[in-house]
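Undergrad: The following block contains a protein sequence and its predicted model.
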Amino acid sequence: MKNNQCRVLLFTADAQFGDRWVAELKPLADNDADAPLALSFHHTDSEGLADHLRCGETQVVVVDDTGASSEAIESTRQTLQRQRAEIDCVLLTDADSPRADNFECVISRAESNYGVVYRTLRRILLERISTPFADALREYVYAARDSWHTPGHSSGDSLSTSPWIADFYRFMGEHIFNTDLSVSVKMLDSLMDPISVIHQAQQSTARTFGAAHSYFVTNGTSTSNKIVLQHLLRAGDRVIVDRNCHKSVHHAMIISGALPVYLESSVNQQYGIYGPVPKAEIFSAIDANPGARLLVLTSCTYDGLRYDLKPIIDRAHAAGIFVLIDEAWYAHGRFHPELRPTALECGADFVTQSTHKMLSAFSQASMIHVGDFSWRKRDGGSHQSAEASVFDTAGFREDINMHTSTSPQYGMIASLDVARKQMSIEGYSVLSRTLAFADEIRRFVDDSTAFRSLNAEDLCGPDLAADGIRLDPTKVTIDVGCAGVSAPAAQARLFAEFGIQVEKNTHNTLSFLVTIGTTESKVLRLKQALRRLSEDAGQADATAYVISQRGQKLPPLSSIDALPRRAYFARGEKLTWQGEGRAALIGRIACDEVVPYPPGIPLLVPGQRISAEILDAIIAFTSERADLEMHGLRRVGALPALRVLTECEATAAVAELRVAQDSESTEAWQAWA
């Protein structure tokens, strides 16, 4: 018997018809020995629908419209989509009705040839589980064609026979090398100009994730963000952006020459965590910048905090502002009702996702999803234009190509194709298991250790109490400082003694990422390790605990006094903070981003005035957090330093920014539109 069971459910109030429908289709499925999946057929009325939707094997729902109004049928379809966005909805009807437009396909209720019905339903599922690019790659590899093209290792032959590096070939496995091909292989399509299997895979991805268009990116969401901002922005365009967004967004503004309007995030000093921007501040920035081109927010954050996006996106669209949501940490959100709505479902125009962070794709494998721009197409809308009605696919492709290698990693592309398939067919099941694991860990921490798991209220604080912020349960943050334990010391113990690598830590918290790859054994080992840490809490190293209690204060945003592009490309000068140098740095304008990593949130961005609080935070992170990387620091001899504008450069940069800020934003908007 096949293990890959797929349940086809008939939703009908006519139990007698349902019995006959199932009885006709069951033997056809039982006798289809060659099918790559096993179909089982069931029927239910409204009372049993919820139970069937909670079953991960339910993949197709056929809605019988006999005796039901159009409103009732549409309500049923919407219920199905809210609970299980990935499943296919089919309409069973006797009428040629416009209500069929919202369904995957339509089947006649009077169809007497049940072979046709069976093949139609099987085709729908086969299309969902197909992986056009991965299948073509497998076919090419198994054909064992001779390589007279790049890459130079020639399917691994340069390694497999070498006495010096054959061990690496054996360690990595042959398919790592024989799937490493090039654009010379025409049957595998081109990521630069996809017209066949990559194009088909991206179309399937768009359907699965609810996008109008989806694009594969092989250099991470960092590159995805740069592509979107390059597509939308030109020099001088205003961008409303969370100051604490990922460094890639700041890089993109340097490249474009855009004028950032920075939003200050909420800061939880107790745990050393940046939270979302308060909704009132976002609304105020939208109202105060009528000519803004783009709003950029991160949802969910590294720590799992999610905005109530719908009212924010609606407010931005009403002002004619495009919206990019960085969902790097939320690619899984569409596939379980507890995690929805996603940014696309809330109306975002562009969404970037790190498919590798939470789903089954290789590192660097990411996606860009594009919305439908319906807010710009509405009749009578104030933002209609030639650009408004049609997404510029050709222009967007050029922006992608500017950031994409002409030699992409084909295994990475295949992993995106396969990750999409998995979530389309079993996303609900694997996420139900994942969420159960996360809940189990939280309950164990709270009931059986001296530590405490943190919820959305703990992480957000009172400033966001009324903003509808939710927590992605797969990000489990544990307060170990409450038991007198230093989080960096606990992280080191987990790794050295228990073989456990955490996602990140602050001075008093540990963050664990619960993914679809989490298993029962991993959960058991984590619980044992946390129990041991808890039992030893009273014996914690006193010095480490003092540092943990002091922590690193997260500084408030200081003024932006130069365009990021001008500051970054200035020659500048390097100043160290050692000795009397600290006083000389305070008040100067930074040329570089200074970013503790993880999580990649800048303490300084180009063009920002260096305050005493920011400088002290940089010094503290650098001297006390050896577990972190600090990006953007320079050196003066052996001493760490910051690159800042010279006094002459600063005078010119401040004057330039003042001109940009004083320009008539409304007129600029009208000129563009």
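TA: Structure's in. What do you need?

Undergrad: can we go C-alpha only for contacts and neighbour counts from here?
TA: OK.

Undergrad: Does anything pack onto the longest helix along the chain? Which helices or strands?
TA: Taking DSSP state H as the criterion, the chain has its longest helix at helix 410-448. Using 3 or more C-alpha pairs under 8 Å, 6 or more residues apart in numbering; DSSP states H and E, the elements in contact with helix 410-448 are helix 114-129, helix 132-143, helix 197-209, strand 452-453, strand 475-479, helix 520-535.

Undergrad: mind checking which helix or strand residue 473 is in?
TA: Using DSSP states H and E, residue 473 sits within no helix or strand.

Undergrad: wait, doesn't it sit right on residue 438?
TA: Yes. In this structure residue 473 lies within contact range of residue 438 using C-alpha atoms under 8 Å: 6.4 Å.

Undergrad: Minimum distance to residue 276: which of the helices and strands packed on helix 410-448 has it?
TA: strand 475-479 (15.4 Å; C-alpha to C-alpha).

Undergrad: Tell me which helix or strand comes right after the closest one.
TA: Using DSSP H and E, the first helix or strand after strand 475-479 is helix 487-498.

Undergrad: how about that next one: buried residues?
TA: Using 16 or more other C-alpha atoms under 10 Å as the test for burial, helix 487-498 gives 487, 488, 489, 490, 491, 492, 493, 494.

Undergrad: got a list of contacts for that helix?
TA: Residues outside helix 487-498 that contact it (C-alpha atoms under 8 Å, 6 or more residues apart in numbering) are 480-481, 500-502, 505-510, 525, 529, 533, 544, 548, 627.

Undergrad: still on that earlier bit, tell me what angle the longest helix of the chain forms with helix 197-209.
TA: 30 degrees (axes from the mean of the first three to the mean of the last three C-alpha atoms, to 10 degrees).

Undergrad: in helix 410-448, what counts as buried?
TA: Those would be 410-435, 437-439, 441-442, 444-445, for helix 410-448 by 16+ other C-alpha under 10 Å.

Undergrad: Could you do stretch 15-28 as well?
TA: Applying a neighbour-count criterion of 16+ other C-alpha under 10 Å, one finds 18, 21, 22, 24, 25 buried in stretch 15-28.

Undergrad: Over to stretch 91-109?
TA: So for stretch 91-109, counting by 16+ other C-alpha under 10 Å, buried means 91, 92, 93, 99, 100, 103, 105, 106, 107, 109.

Undergrad: okay, now the one to match up with it:
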Amino acid sequence: MADDGMATTKGSIGEYYSAVQLRADRWTALRQTLEAAARHGPKARGAAKLAAKAEALLDSLTPIEAYWAFPGRAAFEHMRRQLAHGHLDDAAHLVRRAARALTSGAYRRRHIPLSIEDAEAEEMEDESTLSVEARALVRPYFEVLVVDDISEHQERWLRASLQRARRPEDAFVYEIVVVPSLEDALIGILFNHNIQAVIVRPGLRLKSENRLTVLTRYLNRVGEDEDVDALSPEDYGPELCRLVSKVRPELDAYLVTDRSVEDIAGMDLGHCRRVFYNQEDFLELHLNILRGVNSRYKTPFFTALKEYSKQPTGVFHAMPISRGKSISRSHWIQDMGAFYGPNIFLAETSATSGGLDSLLEPHGPIKKAQEYAARAFGAKQTFFATNGTSTCNKIVVQALVRPGDIVLVDRDCHKSHHYGMVLAGAEVVYLDSYPLSQYSMYGAVPLREIKHALLKLKAAGKLDRVRMLLLTNCTFDGIVYNVERVVEECLAIKRDLVFLWDEAWFAFARFGPTYRQRTAMAVANTLRQKLREPDYAKAHARHAKALEGADDEKLLETRLMAPPDARVRVYATQSTHKTLTSLRQGSMIHVNDQDFKGEVEQSFHEAYMTHTSTSPNYQIIASLDVGRRQVELEGFEMVQRQVEAAMSMRRAIATHPLLNKYFKLLTAGDMIPEAYRESGVQSYYSSSQGWTDIWESWASDEFVLDATRVTLAVGGTGWDGDTFKNAILMERHGIQINKTSRNTVLFMTNIGTTRSSVAYLIEVLVGVAKELDDRLDDASRMERLAFERRVKSLTEDLPPLPDFSRFHAAFRRDENSPEGDIRRAFFLAYDEKNCDYMPLDGEIDRVVRSGAEVVSASFVIPYPPGFPILVPGQVISEEILAFMRALDVSEIHGYRPDLGLRVFTDAALSIEAGAALRRAAE
């Protein structure tokens, strides 16, 4: 990446992954430089050098500030004039105010005067002292991007026209940013997270004059398939509206045009809310802008719950805690009331009337809240859940899968899916992910493996029974599928296959343009549109003709096209509480199924009723409603900052020599085999090449690595992952993480992660490395050898990860395909006489090596990694036994150390095998 000629301050431009971080650091550097210059005075030694540095910083900020409303062009030029005239005190004062307002966000809450007279007259207010209640009373602030190539005089007129339309009763306040071109508009909406609406006027041009690399690379996010250079000038406006909808679908766009109604009517304007002809009515435009933002700001259920809490009611139903009565009347639990405050109890009820609604049969504010969530996440229907994504997974499986249906399942998916298969009576084909044995973790299931399983079932005459493909996207460790390719190629083999994508850890992805393209709902909408296009039908006809008579190997090697009449049937389950704002166990089910209304709706309703409590927690539902509001209005900003924090962490770890001595930052090259990285991207940052623009790999590769998951190999410290997590991070430093493997720990940034949090983590890791250095420096020869042996056992002597073996013949219909009836095996184990225990002391090895089949009677789930290494009905292999012995975890569900593995008796297997043969004959 080019440095763009700016290396006079802390960090060159090329060192920044994000233009937002660059902007923040440049303002801080400018403030520090001008304060130093003001302290020393204009005649002091080095004053000229400081002034030149400040001028260079202003120059570097000039193209950046063109995309932001605060501090604004006039104030920015005023600062430059103060510096040019040698008024260092005044310049430093103005820059300090602007920088402080940018850091604290104060400009969003009140007017920040940036003229000397106004600034001196105003009392300084410390924004950090404002209470939550005080901030809640401030009208929310946003910015509107106006796209038009106009003069400064015309811009002032436009700004004044919109300001005159403001009214005291307006719910929001906004400022405008004016840019001249289509490219500048795209840079602006991807750079400035304050923008909530775009006004496209007829005078815009195509190209930007900005050549700052850190900004112009945002244009990559638009996609290589967009040929804007071929547009005629009259099409710039409508095309920009479409591109805004593609890149940031949550934004409102307004088109001002002088073209005829007939010309505009046939054009794709994306989500354009309103077209104004010839000359906009500024009051009407102003009202439309506020109305558009308000449509996203509304929280139907949260608002209803707040109103309910204000009502004086008599409680003559369940829940003594309702209205807080059982607490306020107590002599012993007043501390609970003091801790939580009154509102949570005033809003606690089991009533579904009084302005509230029923989660099981929503007709009011919950129904409306779910509709808003569907809009936000790109779904056709969205359903709230208050007991986690585990329940969501079971609801979807039970609604869609009938006993005897075949389901292809990612073997290392969350345990709720395996139990869901039991409840639904599915016959399961387990798919193996590629192993990363050196880090004791799995990656994801290669597309070739999925296609091979489908083609094998087709050859066995069982494709009609194949119902669903179930995959985890993204995995806990951050491996993300090419969702569009998986769906399209699988539909080419089975045109009505249902897809369930477990996006428990990926709800945030909808609100980052790079990430969105790999989400289930975005892909479903893209494919539904693609399959309807006439050109696609022609391309598919040519494709089908070229593959006539092709064997399986040819089909496995070819990128397949779904037939135009394929049915797009996609479901996603998301743990909103894991990656967005929601109380614990708040989750959502998103549906984009062309056959939902005709085939699934009734069964889905029954499954939802089966698994959803009749007494759902209203606070969780309200938090889902508010969390949706947040991501529609500031999800783009928060995800942007989340990725920035992770990238900063990656760079800090990768470039620190002491950390590299004991830790290894796992890159895309470490976690994704080369065969699945068509782009060739090895890492997101290297000291030799700088930052990699991840868009290319996310657009093309079979698998990519979620940048917000930072996996650190800790085997070089001599501590295993679990010990490092608990004894070092948590007990000593209060750092909490979720996931470890035998020799790795996983750090996840989220929408609440700050740069300070990242700095603290790096400080802790450096402290650990220094401690190890000191300990080894004083170690005896035997202590050093012991350390080296521990390191070797954690970095070299690692057992290979076992693949799924197979289901025993007693739980399969025949020998021709791998599906197994996990439900029969599960319930067969309910009878104790069908089961026995075999200890891991060598006896089981002798039996397995003799050729006898030992079959698991239960799920066996070690933590970590947290997924079943054995399921009911699975034949136990030597590789699985070796892996279990190598595990040094303290928690293995389904395994009793005092007894051993629970297995089926030979007699039980023999009876079941005979029953299976009789069923096959029938």
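TA: Structure's in. What do you need? All values derive from a computational prediction rather than experimental measurement.

Undergrad: What's the TM-score once they're superposed?
TA: Overlay of the two chains. TM-score (TM-score structural alignment, normalised by the length of the first structure): 0.88; 641 aligned residues with a C-alpha RMSD of 2.8 Å.

Undergrad: sorry, back to before: mind checking which of the contacts of helix 487-498 of the first structure are in strands?
TA: Using DSSP state E, 505, 509, 510 are the members of the contacts of helix 487-498 of the first structure that sit in strands.

Undergrad: By neighbours, which of these wins?
TA: Greatest neighbour count in those, by other C-alpha atoms under 10 Å, goes to residue 509: 29 neighbours.

Undergrad: any idea how far stretch 87-94 of the first structure is from the chain center?
TA: On the basis of C-alpha atoms, centre = their mean, to the nearest Å, stretch 87-94 of the first structure is displaced by 31 Å from the centre of the chain it belongs to.

Undergrad: What's the match for residue 245 of the first structure in the second structure?
TA: Aligned counterpart of residue 245 of the first structure in the second structure: residue 413 (TM-score structural alignment).

Undergrad: My guess is that match contacts residue 472. True?
TA: Yes. The criterion here is C-alpha under 8 Å, and residue 413 of the second structure meets it with residue 472 at 6.2 Å.

Undergrad: Identify the contacts common to the two.
TA: Overlap of the contact sets of residue 413 of the second structure and residue 472 (by C-alpha under 8 Å, 6+ apart) is empty.

Undergrad: Between the two, which has more neighbouring residues?
TA: Comparing residue 413 of the second structure with residue 472 by other C-alpha under 10 Å, the one with more neighbours is residue 472, at 26 against 21.

Undergrad: who's in contact with the counterpart of that one in the first structure?
TA: Using TM-score structural alignment, the equivalent of residue 472 of the second structure in the first structure is residue 298. When contacts are counted by C-alpha under 8 Å, 6+ apart, residue 298 of the first structure touches 242, 245, 276, 325, 326, 327.

Undergrad: Could you find the closest non-adjacent residue to the first one?
TA: Looking back up the chat, that one is residue 242 of the first structure. Ranked by C-alpha to C-alpha, 6 or more residues apart in numbering and with sequence neighbours excluded, the top spatial neighbour of residue 242 of the first structure is residue 263, at 4.7 Å.

Undergrad: residue in the second structure matching that neighbour?
TA: When the second structure is aligned by TM-score structural alignment, residue 263 of the first structure is paired with residue 431.

Undergrad: Tell me which residues touch that match, please.
TA: Contacts for residue 431 of the second structure (C-alpha under 8 Å, 6+ apart) come out as 408, 409, 410, 411, 445, 449, 450, 804.

Undergrad: looking at the first structure, which of those residues still make contact?
TA: Counting by both residues aligned by TM-score structural alignment, their matches' C-alpha atoms under 8 Å, the members of the contacts of residue 431 of the second structure that carry over to the first structure are 408, 409, 410, 411, 445, 449, 450.

Undergrad: distance of the fifth one from residue 795 of the second structure?
TA: Residue 445 of the second structure sits 25 Å away from residue 795 of the second structure, taking C-alpha to C-alpha, to the nearest Å as the criterion.

Undergrad: now the last one
TA: Distance from residue 450 of the second structure to residue 795 of the second structure, counting by C-alpha to C-alpha: 31 Å.

Undergrad: Return the closest of the contacts of residue 298 of the first structure with respect to residue 83 of the first structure.
TA: Nearest to residue 83 of the first structure among these, with distances taken as C-alpha to C-alpha, is residue 327, at 20.7 Å.

Undergrad: can you map out the helices along the stretch 551-700 of the second structure?
TA: Ranges of helices in the stretch 551-700 of the second structure, per DSSP state H, counting those that start in this stretch, are 552-557, 576-579, 601-611, 618-654, 657-662, 668-671, 695-700.

Undergrad: May I see those arranged in JSON lines, with distance to residue 365 of the second structure as well?
TA: As requested, these are exported to JSON lines (distance: least, C-alpha to C-alpha, whole Å):
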{"stretch": "helix 552-557", "distance to residue 365 of the second structure": "49"}
{"stretch": "helix 576-579", "distance to residue 365 of the second structure": "19"}
{"stretch": "helix 601-611", "distance to residue 365 of the second structure": "19"}
{"stretch": "helix 618-654", "distance to residue 365 of the second structure": "10"}
{"stretch": "helix 657-662", "distance to residue 365 of the second structure": "52"}
{"stretch": "helix 668-671", "distance to residue 365 of the second structure": "44"}
{"stretch": "helix 695-700", "distance to residue 365 of the second structure": "38"}
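
Undergrad: And these: which comes nearest residue 423 of the second structure?
TA: Closest to residue 423 of the second structure of the helices of the stretch 551-700 of the second structure, according to C-alpha to C-alpha: helix 601-611, at 11.0 Å.

Undergrad: Among the contacts of residue 298 of the first structure, which lie within strands?
TA: Counting by DSSP E, these place 242, 325, 326 in strands.

Undergrad: Can you select the buried ones among the residues you listed for me in PyMOL?
TA: The PyMOL selection below is limited to those of those classed as buried (16+ other C-alpha under 10 Å):
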select buried, resi 242+325+326
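
Undergrad: just to revisit the earlier point, so for residue 445 and residue 795 of the second structure, which residue has more residues nearby?
TA: residue 445 (22 against 19).

Undergrad: show me what contacts the residue lying closest to that one once chain neighbours are set aside?
TA: For residue 445 of the second structure, ignoring the flanking residues on the chain, the nearest one in space by C-alpha to C-alpha, 6+ apart is residue 433 at 4.0 Å. Residues near residue 433 of the second structure by C-alpha under 8 Å, 6+ apart: 410, 411, 412, 442, 443, 444, 445, 446.

Undergrad: could you measure residue 433 of the second structure against residue 397 of the second structure, distance?
TA: 21 Å.

Undergrad: what do you get for residue 444 of the second structure?
TA: Going from residue 444 of the second structure to residue 397 of the second structure by C-alpha to C-alpha gives 21 Å.
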